[in-house]
Each structure stands twice: as C-alpha cells, then as structure tokens.
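Asks: Give me the fold of what follows.
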Amino acid sequence: MTDRTYFAPTGGHPGQEQLLTDRAVFTDAYAVIPRGTMRDIVTSFLPHWADMRAWVIARPMTGFAETFSHYIMEVQPGGGSDRPETDPQAEAVLFVVDGAVTLTIGDAPHVMEPGGYAYLPPGCNWTLHNHAGPAARFHWIRKAYEPAPDIPAPDPFVTNERDIAPTPMPGTEGRWATTRFVDPADMRHDMHVTIVTFQPGAVIPFAETHVMEHGLYVLEGKAVYRLNQDWVEVEAGDYMWLRAFCPQACYAGGPGPFRYLLYKDVNRHMPLKLSRR
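Replies: Have a look, this model is predicted:
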C-alpha cells in the first residue's frame, strides 16, 4: 500500500477579519462539524492526562446518536497517561493520524505511527505516552461495551492500515472499498471502526437508511455527501455525525481519493426499553 496522508487538526484561531459564515450545521438527523471549527477555544483536558488536549466531536445525546463518543487527541512530547480510561465498561479504538505514540497494553509496548490502529476491550490495562515528539494526534472512539450471553469480550490488538488490504464492495471494481480491522462475523465485537475509500467518481448509489449510528471523519480528499434531504460538501478534516436511520449517500468528485474513518454499532439485539442499558 502506498503511503497515506491523514488530516489532523492543529487548532489556532482565525483572524478578526474572517467572515463568521461556515459550513457547520446541526439538525435533528445529522451534524456536520467542519475542520475550521476545531480551534483552541473548543478543546478540553482530561483527568489523569498530562500535556494533552482533546477535541470532543461526538458524545452520547438523548434523541440523537446515543452509543459512542469520539475524541481527537493531541499529546505533546513527554505527555500521555498512566490511567487514560476511567470507565471500566468502556471499549476503545485508537487511530493515529500524526506523529507517534507508545501504547502499552499490559507489559507490551507498541509504537503507533500514522495509520496505526488499536482495539482496547473493556477493563484493558493500557497506558499511552508520546516519547518520540513532536506532537502526536490520534482519534479515540469510546463505547460502553454490550456483552452477549456466552460470548467473551474481544482481545486487544494493534495493527496498521498499511498491513490490511481493502475489501472492494461488490460490483464496484474497487472504486468503493472498505478497510476492515475486524472480521464482520466476529460476534465478540459490538462496534466496527473501518476506513472507507472512494476513488474519484465513485458513489454510494442509493440512500442508505439503517439502524446503525455513524461518526465519519474525513481523512483525505473531498466529496458531496447526501445527508437526510441535503447535499453537503465535505473535505479532509470535516466530521459527519449521523443518528440512526438518517438517509445517506455520497459522490466522490476527486481529484484524489475520498477517505474517511467510520464508526458504527453492530451485532447486538436492540434494547426494548426507552433507556439505554
């Protein structure tokens, strides 16, 4: 696989001469968070982390998307955490887009560079530090794990996108493909985080309408995305947040590939009560 580039926010502030108008939108069915909104003023800090900040771009909200949170983490040289996760029920996926971090699972260290992907099950003993410098940036997707009777929780693993061949969608001759880090038939997993790639001119040729919630972070390229009844232009660094059953489709206009990191919840029965378990 050729080297990939991944957009990563760097913060800062726009000048006072800039127009207020932007592409940010929040509706009952979807939200679009453009890359230009990820400024210094909207970052947060987290307990038990040092020399870091985070852009929180999705969180569970009643009546919207309820299953996951999505952070973009920025860790300075020497920063990190020996106690990164405070919720014993939380599982996580990490995806590195800039710099390098050392993820230690138990006693095993893993140096993760751009394209690096890690799955961390609930209760996993892990730490993360930036020993290499300069600043490292990575996505951190968290979900409360939903166990299934007589099925164990998944094992942790670390890999890199470059080591996984994308799976072409049927009938597309590779113009639309998905990099899958987990076997879709593995019932231990209750969420999938994948990378979807469209070559210039490729499309989702129907309005997908389904129960899965989505977070889509554009890693590379640009496209026009159909969200509910609207066509929205998106580019590298933008984030799309979709509640269940929001119709969606896409047209990749080029000139290069259009690629995004995709979260969806899968492989579990639907709760039959209004409140989440």
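Asks: CA only for contacts and neighbour counts going forward, please
Replies: Noted.
Asks: Longest strand in this structure, please.
Replies: strand 68-81 (DSSP state E).
Asks: What is the neighbour count of the residue lying closest to Arg39 once chain neighbours are set aside?
Replies: Nearest residue to Arg39, sequence neighbours excluded (C-alpha to C-alpha, 6 or more residues apart in numbering): Gly11, at 4.2 Å. Applying other C-alpha atoms under 10 Å, we find 17 residues neighbouring Gly11.
Asks: does Gly11 really touch Ala54, like I thought?
Replies: No - applying C-alpha atoms under 8 Å, one finds Gly11 not in contact with Ala54, separated by 10.4 Å.
Asks: quick one, what contacts the spatially closest residue to Thr37 that is not a sequence neighbour?
Replies: What sits nearest to Thr37 in space, not counting adjacent residues and going by C-alpha to C-alpha, 6+ apart, is Ala24, at 7.8 Å. Going by C-alpha atoms under 8 Å, 6 or more residues apart in numbering, Ala24 touches Ala31, Val32, Ile33, Pro34, Thr37.
Asks: Once you drop chain neighbours, what's closest to the fourth one?
Replies: This points to Pro34. Closest residue to Pro34 apart from its sequence neighbours, by C-alpha to C-alpha, 6+ apart: Asp238 at 4.4 Å.
Asks: which stretches of the stretch 51-200 of the chain form strands?
Replies: Secondary structure of the stretch 51-200 of the chain by DSSP state E, counting those that start in this stretch: the strands cover 68-81, 90-98, 101-105, 108-112, 116-120, 126-129, 136-144, 157-160, 167-168, 176-179, 191-198.
Asks: Leu227: which of these is closest?
Replies: Across the strands of the stretch 51-200 of the chain, Leu227 has its closest neighbour in strand 191-198 (16.8 Å, C-alpha to C-alpha).
Asks: now the angle from that closest one to strand 136-144?
Replies: Strand 191-198 runs at 130 degrees relative to strand 136-144, counting by axes from the mean of the first three to the mean of the last three C-alpha atoms, to 10 degrees.
Asks: now, among the contacts of Ala24, which is nearest to Pro247?
Replies: Relative to Pro247, the closest of the contacts of Ala24 is Ala31; by C-alpha to C-alpha it sits at 12.9 Å.
Asks: That closest one: which element?
Replies: Here Ala31 is covered by strand 30-33, with elements defined by DSSP states H and E.
Asks: Give the other helices and strands that that strand contacts.
Replies: Other helices and strands packing on strand 30-33, by 3 or more C-alpha pairs under 8 Å, 6 or more residues apart in numbering; DSSP states H and E, are strand 25-26, strand 239-242.
Asks: Another sequence for comparison is provided below:
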Amino acid sequence: MSYSTPPGGLPAQTELLSGRAIVTEAYTVIPKGVLRDIVTSRLPGFHGARSWILARPIAGFATTFAQLIVELAPGGGAPRPEAEEGVEAVLFVTSGDLTLDLDGTRHVLGPGGYAYVAAGAAWSIANEGDAPVSFHWIRKAYEPAPGIDPPASFVTSDADVAPQPMPDTDGAWATTRFVDPEDLAHDLHVNIVTFQPGGSIPFAETHVMEHGIYVLEGKGVYRLNADWVEVEAGDFIWLRAFCPQACYAGGPGPFRYLLYKDVNRQVRLTGRADGAGAGRAASRWG
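Replies: Model prediction:
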C-alpha cells in the first residue's frame, strides 16, 4: 500500500498562482499543493513536530471533529498529546514508524497503522526512527449514550482488515471498516474506501453525517452539491451535513481515501444527553 503525505516546502517563484482550492458553504477542497511549510502549526506539548490542521469545528459548517496531519522529526513526539478531557481519537500513519504507548502497552505503527484512542486513555507518541513520521490525527468529543459502555482503545492496520465489497458492486466499491457498524459504543467511524478504476458512488448521498475525506491513493471526480471536482492523492475534502456527494474513480489504479463520519447518536435538541441544560441549543448542530 502507498499513502500520500503533504509535500511541504514552497512552490518555486516561477510557478503559476492558480490552484484547485475551493471553499463553499457546503464543502471545502484543500488540495495537496497548498499543504506547504508556511501553513503549518506547532502544537503545545509536542517537540520536533509540526502539523497541518485540515478541519476544525466551524459554526454553520462542520462542527463534530478536528483533523490534523502531524509530522514528527526523528526524536520528536509528545508525552501527552491530548490536553482536553473527553476527547477520543483515531491515528492513521501514512509514512515512517510511529511509536505509540497506549495505556501502558507499546506499539509501533508503520504505514497503514491504525489506532483508536478512547477518551480518557493514557497515551504518548514518539518517532524513534531515522526518518520523519507522518500521521493523521482525528479528534472528536466522545458522546456517551445511556446504557452503553464506552468503547476500548485498540490498534490494528490497513493490511490486517479485509475490505468489504459494497452490495451489488462486484468489488468495484469496497470499505475497510475498523469498527463493527453494529457496535453502538462508537460514535465515529474512520474507514478506508476503495474504488477500482471506473467504480462509483452511483447516487448523490445526502445525509446528516459530516465527512473528512483524505485521498490516500489515485484520483477521482467528486460531485459535491452541484459541482464536479477532480481530486487526487494528497487532497482533502471537508463536507458539512447534507452536502450531496457522489464520485467515480478515474484510474488507472485504485482510488482510496480515509473517511471520517459521525454516527450512532440521536440528534440533540436540548443540550446534554442526560437532560441537563434543557432549553439551551446544542451548538454542535450550528
């Protein structure tokens, strides 16, 4: 498997200014060509690290999650990456070897490595190798559900989970699911979607779930709202709820992307799930 990582650096002074970045009320496209050194952020509590912040909650747009690409130089890391209580995470490694200490157990995640970090878990990360490490860090405030125990942390990889073909597609469209969709303990899914050349989502999905879509490999064309948008490995698509969406793979190889979505919870109308704070609008729904 190969996974795209940001190019960094800066374009040459001789290059044209035009690019493919798009921001609308329903969707945003951040192409790989704008993930340069000048737009990185340093993170408190980290050393030898920089990040590209792809998504954060914005009122009136997407509000459920944040997504970053973090790059650790050799020797870099963080003894306590998550500073907020109640926040869960998914880590997905695209290059290098990430050392993850999760609740006292040491793991080394190579490219394709995947970790679900439960809210409240004790964890740290480090780059103990000689090459930079790049990984996605998807963060969400965990939303408890009455009568359901919260999920436990786990570690796996893209190579260890078989893609599941979507019904009636002959394998042209498949999803690598790291969490059982029937497990209501989880309130987010981060999957890998794979299309073979010519494969497609043959209808305009229009639903409540927000999306962060990072293209890992290949190229395709997305229908977003009323627009056709070409994307390729390294591009990021950010969708608010109810943005119509469909796509097809352009070939010549597979089109694969890392997909975030919020799932398995009732819509809040009065504040906290336990009923406290009745009468206050739930800000997460904008």
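Asks: related to what we said a few turns ago, just the helices and strands packed on strand 30-33 of the first structure: most buried one?
Replies: Between these, strand 239-242 has the highest mean count of neighbours, a mean of 24, where neighbours are mean count of other C-alpha atoms under 10 Å.
Asks: can you tell me what part of the second structure that strand aligns to?
Replies: The counterpart of strand 239-242 of the first structure in the second structure, using TM-score structural alignment, spans residues 236-239.
Asks: if I look at the residue mapped onto Arg137 of the first structure from the second structure, how far off is Val29 of the second structure?
Replies: Under the alignment (TM-score structural alignment), Arg137 of the first structure maps onto Ser134 of the second structure. Relative to Val29 of the second structure, Ser134 of the second structure is positioned 21 Å away (C-alpha to C-alpha, to the nearest Å).
Asks: These two: which has the busier surroundings?
Replies: For Ser134 of the second structure versus Val29, neighbours defined as other C-alpha under 10 Å are more numerous around Ser134 (27 against 22).
Asks: tally of neighbours for the equivalent of Pro77 of the first structure over in the second structure?
Replies: Using TM-score structural alignment, the equivalent of Pro77 of the first structure in the second structure is Pro74. Pro74 of the second structure has 17 neighbours, counted by other C-alpha under 10 Å.
Asks: Isn't Pro74 of the second structure up against Asn127?
Replies: Yes - contact between Pro74 of the second structure and Asn127 holds when scored by C-alpha under 8 Å: they sit 5.4 Å apart.
Asks: residues shared between the contacts of those two?
Replies: Taking C-alpha under 8 Å, 6+ apart as the criterion, Pro74 of the second structure and Asn127 both touch Val133.
Asks: corresponding residues in the first structure for stretch 104-116 of the second structure?
Replies: So stretch 104-116 of the second structure sits over residues 107-119 in the first structure, by TM-score structural alignment.
Asks: how about the matching stretch: buried residues?
Replies: Buried residues in stretch 107-119 of the first structure, counted by 16 or more other C-alpha atoms under 10 Å: His110, Val111, Met112, Glu113, Pro114, Gly115, Gly116, Tyr117, Ala118, Tyr119.
Asks: Any chance of CSV for these, columns distance to Phe198 of the first structure?
Replies: What follows is those, written out as CSV (distance: C-alpha to C-alpha, whole Å):
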residue, distance to Phe198 of the first structure
His110, 30
Val111, 29
Met112, 25
Glu113, 23
Pro114, 20
Gly115, 17
Gly116, 21
Tyr117, 20
Ala118, 23
Tyr119, 24
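Asks: Pretty sure Ala119 of the second structure sits against Tyr142.
Replies: Yes - using C-alpha under 8 Å, Ala119 of the second structure and Tyr142 qualify as a contacting pair, with a distance of 6.6 Å.
Asks: Need the residues touching each of the two.
Replies: Shared contacts of Ala119 of the second structure and Tyr142, defined by C-alpha under 8 Å, 6+ apart, comprise Gly86, Val87, Glu88.
Asks: number of nearby residues for the aligned partner of Val90 of the second structure in the first structure?
Replies: Mapped onto the first structure by TM-score structural alignment, Val90 of the second structure lines up with Val93. By other C-alpha under 10 Å, 22 other residues sit near Val93 of the first structure.
Asks: what's the answer for Thr176 of the second structure, then?
Replies: Quick note: Thr176 of the second structure (other C-alpha under 10 Å) scores 19 neighbours.
Asks: same question, the one 10 residues further on
Replies: His186 of the second structure sits with 24 neighbouring residues when counted by other C-alpha under 10 Å.
Asks: so what's the equivalent of it over in the first structure up against?
Replies: Taking TM-score structural alignment, His186 of the second structure has His189 as its aligned residue in the first structure. The contact partners of His189 of the first structure, by C-alpha under 8 Å, 6+ apart, come to Ala153, Pro154, Val266, Asn267.
Asks: correct me, but the first one touches Asp186?
Replies: No - Ala153 of the first structure lies out of contact with Asp186 (C-alpha under 8 Å); the separation is 10.6 Å.
Asks: Now do the contacts for the closest residue to Phe198 of the first structure other than its chain neighbours.
Replies: With sequence-adjacent residues excluded and distances taken as C-alpha to C-alpha, 6+ apart, Phe198 of the first structure is closest to Trp176, at 4.7 Å. Neighbouring residues of Trp176 of the first structure by C-alpha under 8 Å, 6+ apart: Pro168, Met169, Val196, Thr197, Phe198, Gln199, Ala202, Val203.
Asks: How about Ala54 of the first structure?
Replies: Residues near Ala54 of the first structure by C-alpha under 8 Å, 6+ apart: Thr43, Ser44, Phe45, Leu46, Tyr71, Ile72, Met73, Glu74.
Asks: Tell me which residue of the second structure matches up with it.
Replies: Under the alignment (TM-score structural alignment), Ala54 of the first structure pairs with Ser51 in the second structure.
Asks: where's its match relative to Ser134 of the second structure, distance?
Replies: Ser51 of the second structure is 9 Å from Ser134 of the second structure, by C-alpha to C-alpha.
Asks: quick one on the thing from earlier: please, which helix or strand holds the residue nearest to Arg39 of the first structure?
Replies: Using DSSP H and E, no helix or strand contains Gly11 of the first structure.
Asks: Same drill for Ala153 and Asp186 of the first structure, tell me which one is more crowded.
Replies: The residue with more neighbours, out of Ala153 of the first structure and Asp186, is Ala153; 17 against 10, by other C-alpha under 10 Å.
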